[in-house]
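structure for the following, please:
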Amino acid sequence: MIRTAFACLLSACALLATAPAQSQVIVHGTRQIFPGDQREITVRVENVGQRASLIQAWTDDGDKQVSPEEASTPFVLRPPVFRLDPGKSQAMRVMFTGADLPQDRESIYWLNVLDIPPTPEADASSTGNFLEFSLRTRIKLIYRPKGLKDVAQAARALTWSLQHDAQGWFLQATNPTPYYVHMSTLALRVQGKDFPSAEPPMIAPLSSQRYPISGLTAAPTGGNVQFSSINDAGGVTAQSVSLPVR
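Next up is the predicted model:
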């Protein structure tokens, strides 16, 4: 039944993109940090709806299409499958298996919580007048090795440059820190006008990331990078950084 529900979830993605849907099961926290000096953490899941749900939870390494049975990560969840009644919550244990992960930077995985609704009652299913989806919540699970410091300064440590190639203009960010920097918004502001980057991705530790920007047709003589980053608690901080004068 679980495998079938997961397959139905994937096949329903196109419908979910156009039909608003909301899970009655919520995961507390927008991301989970796993400290390297701990063996396990707990994640609270709550049913805020009016019906019971069957919950399946698993982790993946970035491939959101992989099934729970095929996903391979250095984490195990207990319990992986459970019933959650209305108004109740459940603490899930996320346990580290001791894999050999890098100790000079963070590693990122994903925590999935699938809300599987109960089978419709006999009188409802007999008419055929019902439509139900299994809805999945997917949040970041970040392994943070022991000894890393100054995570609050990671976004401020980014350096920026404006560059051009055959595809157009883009901002390039360099991250010298051991942390993932999670972007919310990003734009180049030139003389009061913003040239945005759509859905900017996060930037990995000790790496560079290109962010294409739209609308810019010529090289400006200056400008400011306007961006918002998301911290461990899910809070958003806005920053402005001057670009080097060309």
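
for the rest of this, base every contact and every neighbour count on C-alpha atoms.
OK.

how distant is stretch 78-91 from the center of its chain?
Put simply, stretch 78-91 sits 22 Å off its chain's centre (Cα atoms, centre = their mean, to the nearest Å).

sorry, slip of the keys, the one I care about is stretch 140-149.
16 Å.

so what touches that stretch?
Residues outside stretch 140-149 that contact it (Cα atoms under 8 Å, 6 or more residues apart in numbering) are 30-37, 102-111, 178.

rerun at 7 Å
With contacts defined as Cα atoms under 7 Å, 6 or more residues apart in numbering, stretch 140-149 is touched by 31-37, 103, 105-111.

over to stretch 22-42?
Residues outside stretch 22-42 that contact it (Cα under 7 Å, 6+ apart) are 44-49, 91-96, 115, 135, 139-146, 232, 234.

cool, and stretch 43-53?
Stretch 43-53 has contacts (Cα under 7 Å, 6+ apart) with 24-28, 83-93, 115-118.

report the buried members of the contacts of stretch 140-149.
Buried members of the contacts of stretch 140-149, scored by 16 or more other Cα atoms under 10 Å, are 31-36, 105-111.

now these as TSV including distance to residue 75 and secondary structure?
As requested, these are arranged in TSV below (distance: Cα to Cα, whole Å; DSSP: H, G, I helix; E, B strand; the rest coil):
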residue	distance to residue 75	secondary structure
31	15	strand
32	13	strand
33	13	strand
34	10	strand
35	13	strand
36	12	coil
105	18	coil
106	15	coil
107	12	strand
108	12	strand
109	9	strand
110	10	strand
111	10	strand
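
compare with the first, here's sequence two:
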Amino acid sequence: MKPFRILMSSAFMLTSLLSASFSAHSAIAPDRTRVIFNGEEKSVTIALKNSNPSLPYLAQVWIDNDKLEKDTTYFIAQPPLQRIEPNSEGQIRIQPLPGAVKLPQDRESLFYFNVREIPPKPEKSNTLQLALQTRIKFFYRPAAVTKLVDKLHPWQLQLTLSRQNDEVIIDNPTPFYVVVSRVGNRPDVSVSGFKNIVLEPRAHIPLGIKSSELSNTPVMTYVDDFGGRRLLVFTCSGNNCKVDEDKSHDAEKKANK
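This next block holds a predicted model:
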């Protein structure tokens, strides 16, 4: 999954903007698209790459909670600010704080890891600079939940769909988060009304689509721990739909050819 990027700029006057030269290119990027912090680990290290061939950048990092508010209760990312030379890497270490023991131990918790790049002062005047920010999902996975991970049979196979009136309800009976990027009748197209969702552990929610738009073999795309997109093919009996593991594997093989 591509990182979510927010453009941040310093205050400027409209007259300056009209005459300014404009250039925006992300230089600092993390080495992954999500962070998985297993409960038995003491820390997680993330590499930040400065892809600019000639300019050093400052990299500012912090952790947000699931409401996108800066949070210093459970985890800390260090150093909070560092200089990274051209075509070089810096490292960030995420460590738990004492408050982390208060997090639920029977299910995952969601946070966000943020990186904001700060470019060097421009040599030319009337140059508008943008500080690009990358935000990626950060899942805390307690030790008891980590033990439930089965690489051969991913927990996403336990998802179910049900038709209730003209709504489609998705049920996640697992202690894991599930990121769903697409729901439709074939792998490459979503039905109208569907928006990407981050499905909480043990959630039972409407998908925001009409049940009349789904066939008896709906196809869902989810994002795995490594940012890869995986397919689930459901088979419906009446109003209830379960994942068909064999059809899901066949659909993935076909899609990867």
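
longest strand in structure 2, by residue count?
Secondary structure of structure 2 read by DSSP state E shows that its longest strand is strand 130-141.

pick out the most distant pair among the buried ones among the contacts of stretch 140-149 of structure 1.
105 and 111 (19.5 Å; Cα to Cα).

longest helix of structure 1?
The longest helix of structure 1 (DSSP state H) is helix 2-11.

got the buried residues for whatever helix or strand comes next after that one?
Per DSSP states H and E, the first helix or strand lying C-terminal to helix 2-11 of structure 1 is helix 13-18. Neighbour counts over helix 13-18 of structure 1 (16+ other Cα under 10 Å) mark no residue as buried.

how near is residue 178 of structure 2 to residue 207 of structure 2?
To residue 207 of structure 2, residue 178 of structure 2 is 13 Å away according to Cα to Cα, to the nearest Å.

ignore the last one, residue 148 of structure 2
For residue 148 of structure 2 relative to residue 207 of structure 2 (Cα to Cα), the value is 26 Å.

quick one, which of those two is more surrounded?
Taking other Cα atoms under 10 Å, residue 148 of structure 2 and residue 207 do not tie; residue 207 has more neighbours (19 against 13).

element containing that one?
Following DSSP H and E, one finds residue 207 of structure 2 within strand 204-210.

tell me what the following helix or strand past that strand is packed against?
Counting by DSSP H and E, the next helix or strand C-terminal to strand 204-210 of structure 2 is strand 219-223. On a contact count with 3 or more Cα pairs under 7 Å, 6 or more residues apart in numbering; DSSP states H and E, strand 219-223 of structure 2 meets strand 178-184, strand 229-237.

do you know which of the ones you listed lies nearest residue 162 of structure 2?
Residue 162 of structure 2 lies closest to strand 229-237 among those, at 8.5 Å (Cα to Cα).

structure 1: matching residues for that closest one?
Counting by TM-score structural alignment, strand 229-237 of structure 2 pairs with residues 236-244 of structure 1.

ditto for stretch 132-143 of structure 2
Under TM-score structural alignment, the match for stretch 132-143 of structure 2 is residues 135-146.

and the matching stretch, which residues are buried?
Within stretch 135-146 of structure 1, the residues that count as buried by 16+ other Cα under 10 Å are 135, 136, 138, 139, 140, 141, 142, 143, 144, 145.

try stretch 160-176 of structure 1
By neighbour count with 16+ other Cα under 10 Å, stretch 160-176 of structure 1 contains the buried residues 160, 161, 162, 169, 170, 171, 172, 173, 174, 175, 176.

CSV for these, including distance to residue 13 of structure 1?
Output for these, formatted as CSV (distance: Cα to Cα, whole Å):
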residue, distance to residue 13 of structure 1
160, 36
161, 37
162, 36
169, 32
170, 30
171, 31
172, 32
173, 32
174, 34
175, 33
176, 37
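
among those residues, which ones are in helices?
Checked against DSSP H, the buried residues of stretch 160-176 of structure 1 include nothing in helices.

which one in structure 1 is aligned with residue 65 of structure 2?
Match for residue 65 of structure 2 (TM-score structural alignment): residue 61.

any idea how far that match is from residue 30 of structure 1?
In terms of Cα to Cα, residue 61 of structure 1 sits 17 Å off from residue 30 of structure 1.

now swap in residue 223 of structure 1 and tell me
Separation of residue 223 of structure 1 from residue 30 of structure 1 (Cα to Cα): 32 Å.

cool, and residue 93 of structure 1?
17 Å.

do residue 48 of structure 1 as well
Taking Cα to Cα, one finds residue 48 of structure 1 at 17 Å from residue 30 of structure 1.

contacting residues for residue 166 of structure 2?
By Cα under 7 Å, 6+ apart, residue 166 of structure 2 lies in contact with 210, 211, 212.

what subset of those residues is buried?
Using 16+ other Cα under 10 Å, the buried ones in the contacts of residue 166 of structure 2 are 210, 211.

count the neighbours of the closest residue to residue 62 of structure 2 other than its chain neighbours for me.
Excluding the flanking residues, the one nearest residue 62 of structure 2 by Cα to Cα, 6 or more residues apart in numbering is residue 114, at 5.4 Å. If you count neighbours by other Cα under 10 Å, residue 114 of structure 2 ends up with 22.
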